[in-house]
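> Got a predicted model here, sequence first, then my questions.
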Amino acid sequence: MPFKSLQEFVRELESRGELVRIREPLSPILEITEVIDRVSKMPGGGKALLFENVEGYDIPIVANLYGSEKRIKLALGYENLEDIGWKLYRILRPEVPQTFLEKLKRLPELKKLNDAIPRVVKKAPVQEVVDRDPDLFFLPIPQCWPKDGGRYITFGQVITKDPESGIRNVGLYRLQVLDGKHLAVHWQIHKDGNHHFWKAKRLGKRLEVAVAIGGESPLPYVASAPLPPEVDEYLFAGIVMERPVELVKGITVDIEYPANAEIVVEGYVDPREELVDEGPFGDHTGYYTPVDKYPRMHVTAIVRRRSPVYLHTIVGIPPQEDKYLGWATERIFLPLIKFNLPEVVDYHLPAEGGFHNFCFVSIKKRFPGHAFKVAYALLGLGLMSLEKHIVVLDDWINVQDMGEVLWAWGNNVDPARDVQILKGPIDVLDHATNEVGFGGKMVIDATTKWKEEGYTREWPEVIRMDEEVKRKIDELWEKLGL
């Protein structure tokens, strides 16, 4: 089962040998990043790290907490992450019951959904200490890379409410410390938080914001999940945990946030104010994202546990911890992709491509042009619209194996026939395009070609060993001493 708090999760990881305590004094300016970067690039993602002696601070920093397949499965409470996707699928796409018996069968499922609704409590560990005259520099917020514009909160759940509907959004957006009482909020144009900001601007309203650090172990991941706008991330977390997320009302904001968090920064954005410079920032692309204009958040309070732990992550040249956050998203949302596109067998968004540069997808091909049909459909699914290169392969290709992908891609593609160049929305962090957020896309059909697709020769047969011979060698294998 998922853990009720960040510190409970940390203790469990330590008991399993999955966490290392760093007692050597280290500065939050660059030095801690160098350690995290080296560890996250170890085979399998390395260990989680607890920095107990952060120079100038009494609050320890924990990092690389979700940086392996084993740890993110433990955080979410599932061995097979696709099981979460099927739960979400049944809620978003419920089948209409045809008979009274079917309605009765649906009752346990509906009860589970009802049990997952976030629950508001009156007292919360995160409000043990309330500072109404806050100073952000009280928190051990690191500066990650030498040319970053300053210190950044990188693993905060940024909570806002739609100014019109009141629907909550929880997003994983970076926040740059401008001074002790102000943050720059990196709301990209494709994100729901940005939509809330522009609605507030149109209505001439302040937009209240809360930034939560920690909480139940699925929450930091859930903030990154590409959910539809109408799905509350904390409801999704409740579905994952099969129990409600406990929330508490803010002290200076009309926002509910995780009662079991470590730290929450409360405040507001005034959309009538001028935007401020944010950046540069060493990003998950492996390059610095340049300075751009973003909203300023006024900090009105900082609440925390008496002895909190500060959750931190870094991004940069992959692999980093976000490799495993992206992998979890890939696995969890495969069932929803399969619902929309039943011919899809699997897909892979490699971390080396920043999750939006490459999508490798395998399909059960049934008709000429099927590969292009699937690619176009993927480009119409939420944040999949930002994918830059989509390579479609046959169902027997393991898209998780880059060797197989490159073998099939190299052998099966004639660029003059099998490549299409399109235009569309692109991740705003992509520096290769001439325009921010808009540029070219490439769709590649790497499947076996049919005559109807213009292939005029006889497609060769893949080399495969005789099955009887394989069985015999399997039986002899141990005797061969290999």
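Perfect, I can see it now.

> Please make it C-alpha for all contacts and neighbour counts, starting now.
OK.

> Who are the contact partners of the residue most central in space within the chain?
The centroid of the chain falls nearest to Ser224 when counting by C-alpha atoms, centre = their mean (3.6 Å). Counting by C-alpha atoms under 8 Å, 6 or more residues apart in numbering, Ser224 makes contact with Gly171, Leu172, Leu325.

> can you check Ser68 too?
Going by C-alpha under 8 Å, 6+ apart, the list of residues near Ser68 reads Gly44, Gly45, Gly46, Lys47, Glu321, Tyr324.

> separation between Ile61 and Val129?
Distance of Ile61 to Val129, given as C-alpha to C-alpha, to the nearest Å: 19 Å.

> A further structure is provided below for comparison with the first:
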Amino acid sequence: MGYINLQDCVEDLERHGMLRRIELPVDPYLEAGMIQRRVYQAGGPALLFTQVTGSAFPMLGNLFGTLERTRFIFRDTLRTIETLVKLKVNPFQALKEPGRLLGAPLGALHLLPKRVGQSQAPALSCRTKLSALPQLVSWPNDGGAFITLPQVYSEHPSKPGFGKSNLGMYRVQISGNQYQPDKQVGLHYQIHRGIGVHHQEAIKRGERLKVNVFVGGAPAMSVAAVMPLPEGMPELSFAGLLGGHRIAMADLPGCLPVPAEADFCIVGSIDPHATLPEGPFGDHLGYYSLTHPFPFIEVEAVYHRPDAIWPFTSVGRPPQEDTSFGAFIHELTGDLIPTVLPGIKAVHAVDAAGVHPLLLAIGSERYTPYDGVTRPLELLTQANAILGQGQLSLAKYLLITAEQDNPELDIHDIGAMFRHLLERIDWQRDLHFQTSTTIDTLDYSGGGFNSGSKLVMAAAGPVRRSLMTELSGDISLPSGWSRPALALPGVLVLQGSAQALDNGEPDQAIQALCSFWEQQPLSDGIALVVIADDSEFCSRSLDNFLWVTFTRSNPASDVYGVAAATRQRHWGCSGPLVIDARRKSFHAPPLEEDPALEQRVNALAAPSGPLHGLF
């Protein structure tokens, strides 16, 4: 059986040497987040801060900081989940190992939450106020204190109950901006989130939407809140399956139910028509998400258990702790992808690029097997299916290849995926744009809030070019462009000065550069050119290349090409593709740490410091 609550988990991790108590006073304003990020980067343990400045509650950081520790936390149930996934994918294969089926029915019994009375709910034992909670601020320009591991619970207004409930991890701001202290909290949820359906129904009915925010409790609750579950499966059911026990929910008269073993619960409701400014906040693309109007919760009560622990994380340029979340979720659900998207063999949302900006996929070409694979056909149908599937629809760049061209290609070997695609792609034929569409709420490279474009790059068939693997000789460049470097085989990075352009306005200097290369062609071994503010930084590592290129460009306005032309409404180019990945004036600012605090934290980790050995 898995952990019933967070206290059991903390004790077990400490017993196994996977958690370290930090006894020195730690400030939740910037300091706790910086320490957690450092320890995560070092692959360190979970951290229990026992003396939190300004709050009586201890804070737990880096709980899911490594994939190995995440697997350990759920070790009792992974086998059952794997069996149930196999039954969905291939029942005959599962039946070949009947011994593994024994736990599946028992695991299914945990899908249904159970109701308990208030007297059986530690979560309702005590009351406090918002200002008494740890006031976590992760980055210097954050708009206030945020809950970074919230579980936001709502039920369908016209169909109340667990069956149509939603549990999601949406950002919750508990102080700052125009929120009334101790009375209001901001609720930032993005498009394609389940709570939006409930909110829309409340607006339709002209009534307030009841919402509870849970913090802590069984670790399975946090994972369930971020799971991309199939339609019709409540997150509470998955939490029971992953946690190895039915989730106990306590009724609260006039309010939504509360997990009996939660550490904290904020109870309230949303005015369906009211918003307040929320943000800014450092986010997982590595930039600030800016201030925008979002719904807010009118708080009725804040409950907590007597031994409550405040779990938290800190988000920023990946990889961060949410990277482990993503890897763990892929392990649980990866085998289901072909059952949801026929013909698709694998999908990889690239964490280093901020997840939604770049999606890789391997599909199949079965339309004309008698004719051999010579160009993308079925891949285009599969690309449309991917972009119509839940949160995958937020992808900005989708790169898709055919399994038949290389059955051994590993989708998680990103360098190999790029090389495979760039060797085969025909820039005149294989680019497919969607303009004036939705992208990730946190991506400011597009034409406006929640607005941007998409580009599908589909490659299938024989190798078309041999990619350059090292720069040889001089690269012909006009004035204004400098410091050429190779980021990957066939990928040239150039440094260019920033241009003061309106959003969507074409850069005449890049157009002139493309015209220059029409007259003095680049080597055939260069397939892609990226324009960056700092070519050395962009080309220094694969992660830098992915982050710069795909978070700082909008396909419809930032993609150019040498010898570009539009034929039958289809844009393409016969020379290299060019992507402008420089920062623009309308982009959100990148995250930067406080230098003075960096010095203090580094001193704490010095050989004589209390954090020595953690990072």
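The structure has been received and is ready for your questions. The model shown is predicted, which means the values in this text are computed figures rather than measured ones.

> which of Ile61 and Val129 of structure 1 has more neighbours?
Neighbours were counted for Ile61 of structure 1 and for Val129 using other C-alpha atoms under 10 Å; Ile61 has more, 25 against 14.

> can you tell me which residue in structure 2 aligns to the more buried one?
Using TM-score structural alignment, the equivalent of Ile61 of structure 1 in structure 2 is Met59.

> Quick check: the gap between the closest residue in space to Lys449 of structure 1 that isn't next to it in sequence and His298 of structure 1.
Once flanking residues are discounted, Lys449 of structure 1 sits nearest to Tyr455: 6.2 Å by C-alpha to C-alpha, 6 or more residues apart in numbering. As judged by C-alpha to C-alpha, Tyr455 of structure 1 and His298 of structure 1 stand 62 Å apart.

> Just the buried residues from the contacts of Ser68 of structure 1, in ChimeraX please.
Of the contacts of Ser68 of structure 1, the buried ones can be selected in ChimeraX as follows, counting by 16 or more other C-alpha atoms under 10 Å:
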select :45,46,47,321,324
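
> TSV for the contacts of Ser68 of structure 1, including distance to Phe281 of structure 1?
Compiled in TSV, these are given as follows (distance: C-alpha to C-alpha, whole Å):
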residue	distance to Phe281 of structure 1
Gly44	26
Gly45	23
Gly46	24
Lys47	25
Glu321	17
Tyr324	21
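
> now for the contacts of Ser68 of structure 1, which pair is the farthest apart?
Within the contacts of Ser68 of structure 1, Lys47 and Tyr324 form the most distant pair, 12.9 Å apart (C-alpha to C-alpha).

> what touches both of these two?
Gly67, Ser68.

> quick one: the residue of structure 2 most remote from its centre from Ala512 of structure 2, how far?
Taking C-alpha atoms, centre = their mean, the residue of structure 2 most remote from its mean C-alpha position is Gln519, at 42.7 Å. Gln519 of structure 2 sits 11 Å away from Ala512 of structure 2, taking C-alpha to C-alpha as the criterion.

> same check, this time on Lys86 of structure 2
From Lys86 of structure 2 over to Ala512 of structure 2 (counting by C-alpha to C-alpha), the distance is 55 Å.

> Check Val85 of structure 2 too.
Going from Val85 of structure 2 to Ala512 of structure 2 by C-alpha to C-alpha gives 54 Å.

> Next: Phe281 of structure 2.
For Phe281 of structure 2 relative to Ala512 of structure 2 (C-alpha to C-alpha), the value is 38 Å.

> residue contacts, the nearest residue to Pro58 of structure 2 once chain neighbours are set aside?
Using C-alpha to C-alpha, 6+ apart and skipping residues adjacent in sequence, the residue nearest Pro58 of structure 2 is Thr50, 4.7 Å away. If a contact means C-alpha under 8 Å, 6+ apart, then Thr50 of structure 2 has Arg21, Ile22, Glu23, Leu24, Pro25, Phe57, Pro58, Met59 as its contacts.

> same question, Arg21 of structure 1
Contacts of Arg21 of structure 1 (C-alpha under 8 Å, 6+ apart): Leu49, Leu50, Phe51, Glu52.
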